[in-house]
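**Q** Quick one, what's the 3D model for this:
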Amino acid sequence: MKKRKIGSLEVSEIGMGCMGFSHGYGKVPEEAYSIEAIRKAYDFGCTFFDTAEVYGDVVFYPGHNEQLVGKAVKDFRKDIVLATKFFLHPDELADGTSIYEATRRHLEASLKNLDTDYVDLYYLHRVNQDVPFEEVAAVMEKLIQEGLIREWGMSQVGADTLARAHAITPVAAVQNLYSMVERDCEKDIFPYCLEHDIAVVPFSPIASGFLSGKIKADTEFEKVDDVRKFVPQLSKENIIANQPILDILAEFSEKKHATNAQISLAWMLHKYPNVVPIPGSKNQERILENLGAANVELTDDEFRKLETALNACTVYGHRGHVETEQVDFGKNWEDEKKGQNKENKQ
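**A** Just a heads-up that it's a prediction; the model follows:
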């Protein structure tokens, strides 16, 4: 697989989002299956794996995904780039704990979970408005100097926030929502990141499976811990309304002997030299299919035709790439998690 740069790091041009092995897409697979899936991805050529401290049951099994990924990559840890994320809550600082101390505590827990002594790419997982992210940026420089992390990044941010953090400690990557049906990043994030040599790492680049064409208007998602219930494009009415986009993808996938999902990934790889998508799935077949998009190359003419066709479509069900804008999606997801945790405690 071809390589791309994230700061000083070299990664496969398509990475792997590992969240689905621990939560977010209904019932999780058996551990052995998940570990095998990650190892198959590595054998395919993937060298970039993404996780987070909160992927799993936050209350009853924090760190589940990090532990799983750590087990899977143990034999080839030095040959890959590991990314994980942390979130700071103001309560952690209430007793006089410094932002450095709180961040270091999160990082040490992740290092233990991942069974490693450094993290290649450490993200601030969403910006908490009550915790000064400029101070977090300063802490990241210190962690880099200490050799505990190699690069740092931010997630779900706009260009203004990114610029303020980047001025303190250079940011290597921004992990934002970006796909054919969520293109806000093209307005502010991509221009800024291209100018300042920052990688953009899209999560949900296949729009939670919508762009694969495998999700239909009558598809029923799992009742427990399936975030797709709250994704705007996956409501019945929006799946129907956005059908023209799938028709365009189907036309190109037939011509290129590829799948819809592969065309959607090939489109962004062709469009931006600094993009490194991290499609996620808990299904081994889908994971290898997504990575196979690296073998699908659009010509300049094909890209122009695809781009023109997409630009002529109206997208129904907008979510937005900045976390503070995602009021409905975030609230519904958090309310469900709180309800599950309450039931488990009982």
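
**Q** hey, let's count contacts and neighbours off CA atoms from now on
**A** Fine.

**Q** show me what contacts residue 190?
**A** Residues in contact with residue 190 (Cα atoms under 8 Å, 6 or more residues apart in numbering) are residue 200.

**Q** which SS class is residue 109?
**A** With DSSP: H, G, I helix; E, B strand; the rest coil as the basis, the three-state label of residue 109 is helix.

**Q** any idea how far it is from residue 123?
**A** Relative to residue 123, residue 109 is positioned 14 Å away (criterion: Cα to Cα, to the nearest Å).

**Q** And for residue 286?
**A** For residue 286 relative to residue 123 (Cα to Cα), the value is 26 Å.

**Q** quick one: which of those two has more around it?
**A** Ranked by neighbour count (other Cα atoms under 10 Å), residue 286 and residue 123 place residue 123 first, with 22 against 16.

**Q** what about the more buried one, which helix or strand?
**A** Element membership for residue 123, per DSSP states H and E: strand 119-124.

**Q** what does that strand contact?
**A** 9, 81-87, 111, 148-155.

**Q** where exactly do the helices run in the stretch 101-250 of the chain?
**A** Taking DSSP state H, counting those that start in this stretch as the criterion, the stretch 101-250 of the chain carries its helices at 133-145, 159-166, 189-195, 236-241, 243-256.

**Q** of all these, which lies closest to residue 318?
**A** Among the helices of the stretch 101-250 of the chain, helix 236-241 comes nearest to residue 318, with 9.9 Å by Cα to Cα.

**Q** To compare against the first, here's the next sequence to fold:
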Amino acid sequence: MQHRRLGPFTVSALGLGCMNLSHAYGTPPAPEAAEALLLRALDSGITFFDTAALYGFGANETLLGRVLKPHRHRIVLASKCGMTGVNGKRVIDGRPQSLKRDCEASLARLQTDVIDLYYLHRWDKQVPIEDSIGALADLVREGKVRSIGLSEVSALTLRRAHAVHPVTALQSEYSLWTREAEIATLAACRELGVAFVAFSPLARAFLTDTLHDPEAQLEAKDIRRQMPRFEPANYAKNLELLPEYLRIAAEARCTPAQLALAWLLAKGEDIIPIFGTRTLEHLDENVAGADVQLDRKTVERLDALINQQTVSGPRYNTATQLEIDTETFPIAA
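**A** Predicted structure coming up:
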């Protein structure tokens, strides 16, 4: 496994996003299956594990705490605050006292004395970003958090936060079909020396060539059912992009999933993709994606094939888009 710098840490070039072991994609796997996957990831060379207080309303942190505590010295552990489950509902709350409360609860569930990278999961737009970051800076000074991150924010918000306390990483969605990071945040991260952690690098399974009929394949509570790109008309158009994509993967002698990960790794040494999976087979496949080397011509072909102009449907629905702070591309007339 290759390694990359993440602020003060050296981590595996690919990290494991743990959300779907407890949250958002329908029925979670059995605890023993989730445990086996986490340990297999560790044995495969993955040293960067990403969770959040929101995932399973604490269940995901509890899972990681139970399974990874004996291996804590081997990993860089990231979690998130500011978006949690309250009385069965998702709540965004960036008030300083709430973030400090979140941290204490996360430390207990994770069974650790310190969180290596602690993200503000969402910017609570009712609270100045400076106030929320100030609370996280307090946690650093108290030794409960080693470094600070931000999730789903704009370049402007990143700069405001970084002026209060150095930001180690910005996490946002980035893949061939989600390119908003290229508007401004990637450039801002590079200017400030902030690592970019790319979630959903496989386009929520679109780029794996395993999801051909969302209506039939996705469970009722799968979050993709609320995303415009997975609506039948849009998804049918998006599937038209796959034949050429699969040809490029065949030429590169890798699987479609490995091609998606290799494209991101080729975009810069400061980008760390975190993929999610529930199966050992897909875990092994994705880990091997770190060994795929793409030449400049192949990267350019992929850029031209799948991008904001060729993908059908916006990234999020209107309600979800209002909760995030990232830049967006103009909607085509």
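
**Q** How close are the two chains, by TM-score?
**A** The TM-score (TM-score structural alignment, normalised by the length of the second structure) is 0.88; 315 aligned residues with a Cα RMSD of 2.2 Å.

**Q** returning to what we had before: how about JSON lines for the helices of the stretch 101-250 of the first structure, with distance to residue 293 of the first structure added?
**A** Converted to JSON lines, these look like this (distance: least, Cα to Cα, whole Å):
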{"stretch": "helix 133-145", "distance to residue 293 of the first structure": "33"}
{"stretch": "helix 159-166", "distance to residue 293 of the first structure": "28"}
{"stretch": "helix 189-195", "distance to residue 293 of the first structure": "21"}
{"stretch": "helix 236-241", "distance to residue 293 of the first structure": "23"}
{"stretch": "helix 243-256", "distance to residue 293 of the first structure": "11"}
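
**Q** closest one to residue 179 of the first structure among these?
**A** Nearest of the helices of the stretch 101-250 of the first structure (Cα to Cα): helix 243-256, 11.9 Å.

**Q** Could you point out the helix or strand that follows that closest one?
**A** By DSSP H and E, the next helix or strand past helix 243-256 of the first structure is helix 260-271.

**Q** what angle do whichever helix or strand comes after that following helix and helix 260-271 make?
**A** Using DSSP H and E, the helix or strand that follows helix 260-271 of the first structure in sequence is helix 284-291. Helix 284-291 of the first structure and helix 260-271 are oriented at 30 degrees to each other (axes from the mean of the first three to the mean of the last three Cα atoms, to 10 degrees).

**Q** Name the residues of whichever helix or strand comes after helix 284-291 of the first structure that come out as buried.
**A** Scanning forward in sequence from helix 284-291 of the first structure by DSSP H and E, the next helix or strand is helix 300-311. For helix 300-311 of the first structure, burial by neighbour count (16 or more other Cα atoms under 10 Å) applies to 303, 306, 310.

**Q** now, among the residues you listed, which is nearest to residue 209 of the first structure?
**A** Of all the buried residues of helix 300-311 of the first structure, residue 209 of the first structure sits closest to residue 310, with 17.6 Å by Cα to Cα.

**Q** Could you list the residues in contact with stretch 129-143 of the first structure?
**A** Under Cα under 8 Å, 6+ apart, the answer for stretch 129-143 of the first structure is 88-90, 99-100, 103, 127, 149, 152, 164-166, 168-169.

**Q** Closest one of these to residue 69 of the first structure?
**A** Within the contacts of stretch 129-143 of the first structure, proximity to residue 69 of the first structure (Cα to Cα) peaks at residue 149, which comes in at 17.2 Å.

**Q** quick revisit: filter the contacts of stretch 129-143 of the first structure down to the buried ones, ChimeraX style.
**A** Per 16+ other Cα under 10 Å, the buried members of the contacts of stretch 129-143 of the first structure correspond to this ChimeraX selection:
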select :88,99,100,103,127,149,152,165,166,168,169
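
**Q** Restricted to strands, list the contacts of stretch 129-143 of the first structure.
**A** Judged by DSSP state E, these include 149, 152 as members of strands.
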